[in-house]
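Chemist: Fold the following, please.
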Amino acid sequence: MGSGQVTDWQGKHVTVAGLGVSGVPAAKVLHGLGARVTVVNDGDDARAREQAAALEALGVTVRLGDGATLPEGTELVVTAPGWQPDKPLFLAAERAGVPVWGDVELAWRLRGTVPGKPVAPWLCVTGTNGKTTTTQMLASILRAAGLRTAAVGNIGVSLLDAVLGEEPYDVLAVELSSYQLHWAPSLRAHSAAVLNLAPDHLDWHGSMEAYARDKGRVYEGNQVACVYNVADKATEDLVREADVEEGCRAIGFTLGTPGPSQLGVVDGILVDRAFVENRRESAQELAEVSDVNPPAPHNIANALAAAALARAFGVPPQAVRDGLRAFTPDAHRIAHVADVNGVAYVDDSKATNTHAAEASLAAYGSIVWIAGGLAKGATFDELVARSAGRLRGVVLIGADRALIREALARHAPEVPVVDLDRTDTGAMLQAVQEAARLAQPGDTVLLAPACASMDMFANYNKRGDAFAEAVRELGAGA
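Modeler: Just a heads-up that it's a prediction; the model follows:
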């Protein structure tokens, strides 16, 4: 079970760690290939029992409430991406010399096993923020070039479905999380991008260094291009450290004027100085900033990264423009909800960490900021210090709002702050009403919480929906 393809799964003892969105499909696929599959799962709730019953009906063994013990005879562990590397199951596998793969690794190894189906190259996207948007933009550009593609991986179509299904693809746009990359040792992309690096999921990885190292795995063995962020030196450092194929190039993207082997912006035009004949003296126009939806700075950076990967794959310039024009961002990502009394209301509930919130705040000049929730161990001094000059006022909600209030007191003491001492879902209506009171015509009321939502809402979608509903109520009474 080394780095090569596994062609004969018949009778292999495979343990699948975790039920859920990746574990159940992996167990079914492996069972279908003839492996002897045992699924182990920490939980033993009603949902787990329902999933277990369906798998057992196929002939898969399931152990609920026992995710720590390595079943005897295991030759391979396939894990759900969220399982932490220090779990006893993985330590036992390491002691026994048993390899551990994630669902991405499994999909990578199974490419080319469907007779008559072409093996599609992977264009991979990772980073702390912007992964989903960039991957979807990339898929849109590839489609505009007439290529058969899908946005897969951490979003959309599952990678196992993309690799093993009947649908033929020319190329795949693959979003990868740091968790998935940790468990994908033999992945080798056509080209890949790391959009940015900021502290996130450090409880899982153990340190910023380990987190960066897992992100950097996406560059290993790249064939054509390693795309990095000129404004984020850590991403360029990862390119330098990567072991790539002969001839693979480092391609930067920047919101400024690009140098040779970079994509950037000149006079409101997205331009390419990387994939042109004479990159020292010429540049290729790709699209206008106004073709990017929305044209916020961090989203223009996303568009440039997507364009770089598409151009690395040989996509013509016009397809970049057409693909960006056709792209519609997901809900709750800098979504303009309404204008009420000359004030714009914008939902960026997806900004669940400080890095995402800072990018969102940088998109507007004068802001009433609605923030707070579960901090996940984050600190807010840097975010507040960098954004203080844009803040007209702040409304704080959620369990860890005191951390943001204290950072505001240190770095923006003159900014008025409303601290809502409640965590019920109705707090959002009051937050919007308070923000409207602080705002003046021309301002933007921005929901960019810099925190997770689970203290008050089921997820960030529900939080964004509550914000939009509150804005509609405000507008009805205007």
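
Chemist: going forward, measure contacts between C-alpha atoms and count neighbours the same way
Modeler: Noted.

Chemist: need the contact list for the residue positioned nearest the centre of the chain.
Modeler: Centroid check for the chain by C-alpha atoms, centre = their mean gives residue 131 as the closest residue, at 3.6 Å. When contacts are counted by C-alpha atoms under 8 Å, 6 or more residues apart in numbering, residue 131 touches 125, 175-176, 195.

Chemist: which of these has the most neighbours?
Modeler: residue 125 (29 neighbours; other C-alpha atoms under 10 Å).

Chemist: Helix or strand for the closest residue to residue 218 other than its chain neighbours, just tell me which one.
Modeler: Leaving aside its sequence neighbours, residue 218 sits nearest to residue 192 (C-alpha to C-alpha, 6 or more residues apart in numbering; 6.4 Å). Following DSSP states H and E, one finds residue 192 within strand 191-194.

Chemist: right, and the helix or strand after that strand?
Modeler: With DSSP H and E, the next secondary element past strand 191-194 is helix 202-205.

Chemist: Mind listing residues that contact that next one?
Modeler: 84-85, 208, 211.

Chemist: quick check, nearest of the residues you listed to residue 418?
Modeler: residue 208 (33.3 Å; C-alpha to C-alpha).

Chemist: That closest one against residue 215, yeah?
Modeler: No: checked against C-alpha atoms under 8 Å, the pair residue 208 and residue 215 is beyond contact range at 10.6 Å.

Chemist: Who has more neighbours out of those two?
Modeler: residue 215 (28 against 16).

Chemist: what residues are up against the residue nearest to residue 169 when sequence neighbours are not counted?
Modeler: Sequence neighbours aside, residue 148 is the residue nearest to residue 169 in space, at 4.9 Å (criterion: C-alpha to C-alpha, 6+ apart). Contacts for residue 148 were tallied using C-alpha under 8 Å, 6+ apart; they are 142, 168-171.

Chemist: does residue 148 count as helix, strand or coil?
Modeler: The local conformation at residue 148, judged by DSSP: H, G, I helix; E, B strand; the rest coil, is coil.

Chemist: if I look at it, how far off is residue 190?
Modeler: 16 Å (C-alpha to C-alpha, to the nearest Å).

Chemist: could you pull out the strands for the stretch 201-350 of the chain?
Modeler: Assigned strands in the stretch 201-350 of the chain, in chain order: 225-229, 249-253, 262-266, 269-272, 284-288, 335-340, 343-347 (criterion: DSSP state E, counting those that start in this stretch).

Chemist: And this one, please, so the two structures can be compared:
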Amino acid sequence: MSADRLDALTSWYADWRGLKVAVLGLSVTGFSVADTLAELGADVLVVSERADEQYARLLPVIGVRLWTGDLDVVPDELRDFAPDVVIASPGFAPQHPLIVWTRESGIALWGDIELAWRVRDKVVREDGSPADWVLITGTNGKTTTTRLTATMLAAGGRRAAPFGNIGVPVLDAVRDPAGFDVLVVEVSSHQLWYLGLQTRSADPVSPHAAVCLNLADDHLEWHGSFEAYRDAKAVVYAHTRVACVYNKADAATRAMVEEAEVVEGARAIGFDLGVPGPSDLGVVDGILVDRAFLEERRTSALELTTVAALAESGLAAPHIVANILAAAALARSLEVDPADIRDALERFELDPHRIQVVAVHEGVTWVDDSKATNPHAASSSLAAYPGAVWVVGGLLKGVDIGPLVAARGGSVKAAIVLGSERDEVVSAFARHAPAVPVFEVDAAETENVMAQVVDLAMEVVRDGDVVLLAPAAASFDQFASYADRGRRFAEAVRERIAAGSADGGERDDHDAAPDAGA
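Modeler: Coordinates of the predicted model:
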């Protein structure tokens, strides 16, 4: 197919009929891509190692073919299909054989975000324009900030909701017949890598506002290097129209904005926990303020909320306050009133497994931050709970945990190490925090891991202590997901409480345990 034909496909109402598209992967994202293309009249072949039974049953109903099998080599079925476009699910890394073959063959390679942008006009607003997009990425805090932004926009009367890497594919949002004013899209570094391939697109993704919250080592096994990971994250700012929001405390995000090719007139908006400049959001004497989106910003500021009010809602941890400021900047770029932002924050609750207190008993607090799947996220948790008994370990994803242990490990009361890469964590403590007691969880069965974690924690806790699950690693070596890991931790804590209560609550001081139902 000619490049001109592909360049013309920038509307739902363009002629997609007969376009031959290979969709790689049959996760929730892959199915949304296949379903969309089928509705557009394209000729679609899904290629996947395995297929969820529900999706496999639905594909022939919508007129899509499915091939499953070994993907270590390019299947003959894919070669014979000779696709005009390949659309890959985010799990397919740049070095995957199918991605290498696609690029070497000169076949157009898209991700789901590219397709969603091209067909974004299926449902339009009253003025005939498609919904605005807000893009959110970062090593940590993406999901919280995405939910915060959507909540603030909704409080301000906009039809908005969170989509993308947060769970609901953006293609589902684009096709929703009710329509939206704003799509708040969490984008992973994987999705951004694919988006970055479209440097010559006739209609590039051009968000109203975008943010990269922070940058630290993560997903290096997927990208191949930190530099490649950084370059993928930087794509979030490309062609931004109104506001490039960046973290003043993270020089890498400032550099991304400075280097980005944006629409003329787009502003750089900074945020951090310090006193803000005249184009920033920040904190002054415990008050979160906006000095970016008001005409008198050089001499005054708008109050958004206070740290004390956030503390009442469990939102006062420093990294959560930073997320709130980033989300507020995005919402303010769409003219949401400060009063609406305050109202949204009064109703907002953090996701499960994000610094979630699961029990408090006899002075011991048990905290589930299973969503801290990399060292950067775990560092924020440890800063919020200094002196905690730290539950750490899992799949490190190619990241060196040594710098985190050097920076934070010496201040913890003890470390309980789990996961398949325990040796790396134990070695890091031996090098950087040798005085800290380290306990290893050697349970082979998933069902027994967290029970052993809790039993080990009970050996060292005292009144006033915190036990913090902040693994700094992925969960897939022993658990189905970070949510599964966090759920099992909470269950083990509560079971241990119940067992202690059944025994009459009598135990030695060094066996302090939490209270059920707290």
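
Chemist: and the residue nearest to residue 169 of structure 1, what pairs with it in structure 2?
Modeler: Per TM-score structural alignment, the equivalent position to residue 148 of structure 1 in structure 2 is residue 159.

Chemist: can you check residue 33 of structure 1 too?
Modeler: That one, residue 33 of structure 1, aligns with residue 40 by TM-score structural alignment.

Chemist: how close does the nearest residue to its match once chain neighbours are set aside get to residue 198 of structure 2?
Modeler: Distance criterion C-alpha to C-alpha, 6+ apart; nearest residue to residue 40 of structure 2, sequence neighbours excluded, is residue 16 at 5.8 Å. Per C-alpha to C-alpha, residue 16 of structure 2 is found 19 Å from residue 198 of structure 2.

Chemist: Of the two, which one has the most company?
Modeler: Neighbours were tallied for residue 16 of structure 2 and for residue 198 using other C-alpha under 10 Å; the higher tally belongs to residue 16 (21 against 17).

Chemist: how close does the more buried one sit to residue 110 of structure 2?
Modeler: For residue 16 of structure 2 relative to residue 110 of structure 2 (C-alpha to C-alpha), the value is 15 Å.

Chemist: can you tell me which of the contacts of residue 131 of structure 1 are in strands?
Modeler: 125, 175 (DSSP state E).

Chemist: can you redo the contacts of residue 131 of structure 1 as TSV with distance to residue 466 of structure 1?
Modeler: Below are the contacts of residue 131 of structure 1 laid out as TSV (distance: C-alpha to C-alpha, whole Å):
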residue	distance to residue 466 of structure 1
125	30
175	28
176	29
195	30
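
Chemist: from the contacts of residue 131 of structure 1, which single one is nearest residue 405 of structure 1?
Modeler: The nearest one, if we look at those relative to residue 405 of structure 1 and count by C-alpha to C-alpha, is residue 195, at 29.6 Å.

Chemist: which one in structure 2 is aligned with that closest one?
Modeler: In structure 2, residue 195 of structure 1 lands on residue 213 (TM-score structural alignment).

Chemist: residues near the closest residue to that match other than its chain neighbours, how many?
Modeler: Spatial nearest neighbour of residue 213 of structure 2, excluding adjacent residues (C-alpha to C-alpha, 6+ apart): residue 138 at 4.6 Å. A count of nearby residues for residue 138 of structure 2, using other C-alpha under 10 Å, gives 23.

Chemist: and if you look at residue 59 of structure 1?
Modeler: 14.

Chemist: Tell me the counterpart of it in structure 2.
Modeler: Match for residue 59 of structure 1 (TM-score structural alignment): residue 63.

Chemist: Residue 37 of structure 2 versus that match, what's the distance?
Modeler: Counting by C-alpha to C-alpha, the gap from residue 63 of structure 2 to residue 37 of structure 2 is 10 Å.

Chemist: cool, residue 283 of structure 2 as well?
Modeler: 47 Å.

Chemist: same check, this time on residue 437 of structure 2
Modeler: Where residue 37 of structure 2 is concerned, residue 437 of structure 2 sits at a distance of 56 Å (C-alpha to C-alpha).

Chemist: who has more neighbours, the two?
Modeler: Shown here are residue 437 of structure 2 and residue 37; by other C-alpha under 10 Å, residue 37 has more neighbours (22 against 15).

Chemist: Which strands and helices lie in contact with the helix or strand the more buried one falls within?
Modeler: Using DSSP H and E, residue 37 of structure 2 sits in helix 28-40. Judged by 3 or more C-alpha pairs under 8 Å, 6 or more residues apart in numbering; DSSP states H and E, the packing partners of helix 28-40 of structure 2 are strand 20-24, strand 43-48, helix 112-118, helix 170-174.

Chemist: tell me the average deviation of the longest one from structure 1 after fitting.
Modeler: Once superposed with structure 1, the aligned residues differ from helix 112-118 of structure 2 by a mean of 0.7 Å; criterion: mean C-alpha distance after the TM-score superposition for structure 1.

Chemist: what's the nearest residue to residue 408 of structure 1 if we skip its chain neighbours?
Modeler: Among residues not flanking residue 408 of structure 1 along the chain, residue 384 sits closest, at 6.3 Å (C-alpha to C-alpha, 6+ apart).

Chemist: residues touching the alignment partner in structure 2 of the one you found, list them.
Modeler: In structure 2, the residue paired with residue 384 of structure 1 is residue 405, using TM-score structural alignment. Taking C-alpha under 8 Å, 6+ apart, we find residue 405 of structure 2 in contact with 428-429, 432-433.
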